[in-house]
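Asker: Here's a sequence, model it:
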Amino acid sequence: MNKQEFISAVNKFDSYTAAEKRIAAYFMDHYTMLPFAKIDELCKQIGVGKATLGRFLQRLGFSGFIQFKKEVSDDLAQTLTTPIERYEYHTHEPSQDTIEGLLANHYQETIDNVDKTFNGLSEQDFKSAMKLMRHTTGKLYVMGSASSEALATYFYLLARYLRKDVVLLKADISTLPHQLVDVSKDDVLLAISYHRYSSITIKLVRWFHECGGHNILVTDQPVNPFVSYCDVQFIVESAGRGFFNNRAAGFALIEAFIKGLSLHQEKDNRFKRIEGLFDEFSVFKS
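Answerer: Reported below is the predicted structural model:
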């Protein structure tokens, strides 16, 4: 069942309860993420019980949520999710943008993503994340795969100024066990992952949770494979009209994390020592 088929089926209902309206609205807003959803978390986010969701799906002709997820997943396998698919699509459907308008359009796209992201963030979630990141008893790990790797590396480089024991994890399955051997319940993982989600990052977040560690997630969809394992989750918009999605809102949130870490009081000696090392190794030219 694709999204349009879902909408058509719902529109054929003679009547709706208030709960069914909430379910339908949520499904339409997050349709591509439903194959990743777990029913308990999904019901919690919508604000309905499992029995209510089950009755709604039965009205659509499904035996339950598992059957519905499978049909949605089978259909979404055909959607445009990769850069090469977008390339092939745009080759046959030329964009209306011109080089003269591209800069202004990209600026507006970026502003829209940042506005929508920060309007949806919770101050309490941010404070909770900062408390975890400043917890110096354990290590602060950071991980991002594919395009998320740039955000993870950026966070790591600046966070090293601000606290000790920041560890950048590389998504290399052959060496990842070596990097994780000392993880304890006092440690925190900042995981950054956009759809299509990295299988390595999914396994890492789940493993960290099973070890008793804490997970902070930055992602682009509220329904995702990580949600059950995270202490705090941040949703960042990444809509983009070209071959690639827009990561500007993610970078803006990472910079907010860095500003939060900057409130840490024991940073002066670290700044001096890092700058001294730059001079020692002649890293920069004046």
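Asker: can we go C-alpha only for contacts and neighbour counts from here?
Answerer: Noted.
Asker: which residue ranges form the helices in the stretch 151-286 of the chain?
Answerer: Taking DSSP state H, counting those that start in this stretch as the test, the helices found in the stretch 151-286 of the chain are 176-180, 199-210, 248-261, 268-280.
Asker: Nearest to residue 90, out of those helices?
Answerer: helix 248-261 (22.6 Å; CA to CA).
Asker: Another sequence for comparison is provided below:
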Amino acid sequence: MPHPSDTIADRLQQAYEALTRAERQLATSILENYPVSGLGTITTVAQAAGVSTPTVARMVQKLGYKGFPEFQAELRRELEAKISDPIAKHDTWAERAPDAHILNRFTEAVSGNIRQTLAQMDPDSFDAACALLADTGRGVYVVGGRITRALADYFFLHMQVLRPQVTLIQSISNAWPHYLLEVEAGDVVVILDVRRYENSTLKLAEMAAARGAKIVLFTDQWRSPVSQYADHVFSCRIEVPSAWDSGVTLMLLLETVIAEVQEQTWPETRKRMEALEDMFDRTKFFRKFT
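Answerer: Prediction:
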């Protein structure tokens, strides 16, 4: 049973195994350039996927919509949310702000985001992504965007301690091609990209995939266009009563990945951490209370 706050992409993924071959072909077509790919007429959507119009009608009903118009209305609402800027998001929230204190409202929203994100998480995909990141035979590259670069830097700092060959790609469009020179087939590129998706990040993903890299994407519930090139996609809920989106769920997932990679690489990681602590002691970076 779909959750009321599920996106159409969520519903497509949840229903995928129960769809017919033609419906799966349609679902894949819609997800490739989601949500814009579903905004044409029922005929153009069908033609783009190479299926019949009755197939489109049947699939949207399987997703819980009365018909194609209701399906498209929901897509338009998602698109509006996807492209809205911080000022627009704040104005929308302020009009329906409840009387409860912001501490309670914000915490409740974040808690809901975590619950919904974890409820839709694919443990097999999570385990497979962690296995890729723990494989020291693969190089790991990490990149974020205007807002997510802080999370990318945090993730990189920890991964660099856990294992060798980890690189943080600068979030500057004219700098990342230099890093791409080093990416080899089988390497892992971790990308963080949330709404107001960046064109340079999409191009980086496209070119990294062409070089044979494995792409692990951390994104929002509307799914970055990078998802079309990703081997593993983790969609996190980010909406809160603020002009800004929340990074709490993304941070939770990143820290969980760090914990699992640490577990898988512990014998080597322990040696690296001991060597690092010895360097800290010798440089006297940190005070010791002994």
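Asker: Now render the helices of the stretch 151-286 of structure 1 as JSON lines, adding mean neighbour count and distance to residue 70 of structure 1.
Answerer: Output for the helices of the stretch 151-286 of structure 1, formatted as JSON lines (neighbours: other CA atoms under 10 Å; distance: least, CA to CA, whole Å):
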{"stretch": "helix 176-180", "mean neighbour count": "12", "distance to residue 70 of structure 1": "32"}
{"stretch": "helix 199-210", "mean neighbour count": "17", "distance to residue 70 of structure 1": "19"}
{"stretch": "helix 248-261", "mean neighbour count": "19", "distance to residue 70 of structure 1": "30"}
{"stretch": "helix 268-280", "mean neighbour count": "12", "distance to residue 70 of structure 1": "51"}
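Asker: Contacts only, for residue 184 of structure 1.
Answerer: 138, 211-213 (CA atoms under 8 Å, 6 or more residues apart in numbering).
Asker: and whichever strand or helix holds residue 91 of structure 1, which residues are buried?
Answerer: Using DSSP states H and E, residue 91 of structure 1 maps to helix 83-92. Of all the residues in helix 83-92 of structure 1, those buried under the rule 16 or more other CA atoms under 10 Å are residue 86.
Asker: can you give me how far it is from the chain middle?
Answerer: 24 Å (CA atoms, centre = their mean, to the nearest Å).
Asker: cool, stretch 119-137 of structure 2 as well?
Answerer: 13 Å.
Asker: what does it correspond to over in structure 1?
Answerer: Aligned using TM-score structural alignment, stretch 119-137 of structure 2 spans residues 119-137 in structure 1.
Asker: could the helices of the stretch 151-286 of structure 1 go into JSON lines alongside distance to residue 144 of structure 1?
Answerer: Converted to JSON lines, the helices of the stretch 151-286 of structure 1 look like this (distance: least, CA to CA, whole Å):
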{"stretch": "helix 176-180", "distance to residue 144 of structure 1": "13"}
{"stretch": "helix 199-210", "distance to residue 144 of structure 1": "7"}
{"stretch": "helix 248-261", "distance to residue 144 of structure 1": "12"}
{"stretch": "helix 268-280", "distance to residue 144 of structure 1": "24"}
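Asker: Ok, which of these comes nearest residue 98 of structure 1?
Answerer: helix 248-261 (21.7 Å).
Asker: quick one: the closest one to structure 2 mean distance?
Answerer: On superposition with structure 2, the average gap between helix 248-261 of structure 1 and its aligned counterparts reaches 0.7 Å (mean CA distance after the TM-score superposition for structure 1).
Asker: what does that helix contact?
Answerer: Contacts of helix 248-261 of structure 1 (CA under 8 Å, 6+ apart): 110, 113-114, 117, 130, 133-134, 151, 155, 158-159, 162-163, 218, 236-238.
Asker: ok, now with 7 Å
Answerer: Residues outside helix 248-261 of structure 1 that contact it (CA atoms under 7 Å, 6 or more residues apart in numbering) are 110, 113-114, 117, 130, 134, 151, 155, 158-159, 162, 236-237.
Asker: overlap between the contacts of residue 184 of structure 1 and structure 2?
Answerer: Counting by both residues aligned by TM-score structural alignment, their matches' CA atoms under 8 Å, structure 2 reproduces these contacts from the contacts of residue 184 of structure 1: 211-213.
Asker: Just the buried ones among those residues, please.
Answerer: For these, buried by 16+ other CA under 10 Å: residue 213.
Asker: Kindly provide the distance from whichever residue in structure 2 pairs up with residue 274 of structure 1 to residue 130 of structure 2.
Answerer: Taking TM-score structural alignment, residue 274 of structure 1 has residue 276 as its aligned residue in structure 2. Distance, residue 276 of structure 2 to residue 130 of structure 2, by CA to CA, to the nearest Å: 23 Å.
Asker: Ok, residue 138 of structure 2 next?
Answerer: 12 Å.
Asker: how far does stretch 79-91 of structure 1 sit from the chain's center?
Answerer: 21 Å.
Asker: What of stretch 228-237 of structure 2?
Answerer: 5 Å.
Asker: I'd like to check what contacts that stretch. Which residues are they?
Answerer: Against stretch 228-237 of structure 2 from outside (CA under 7 Å, 6+ apart): 32, 113, 117, 125, 129, 205-206, 209, 214-221, 223, 227, 249-250.
Asker: in structure 1, which spans are strands?
Answerer: 140-144, 166-169, 188-192, 214-219, 232-235 (DSSP state E).
Asker: re earlier: let's see the PyMOL selection covering just the buried ones among the contacts of helix 248-261 of structure 1.
Answerer: Listed next is the PyMOL selection for buried residues among the contacts of helix 248-261 of structure 1, using 16+ other CA under 10 Å:
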select buried, resi 110+113+114+117+130+134+151+155+159+162+236+237
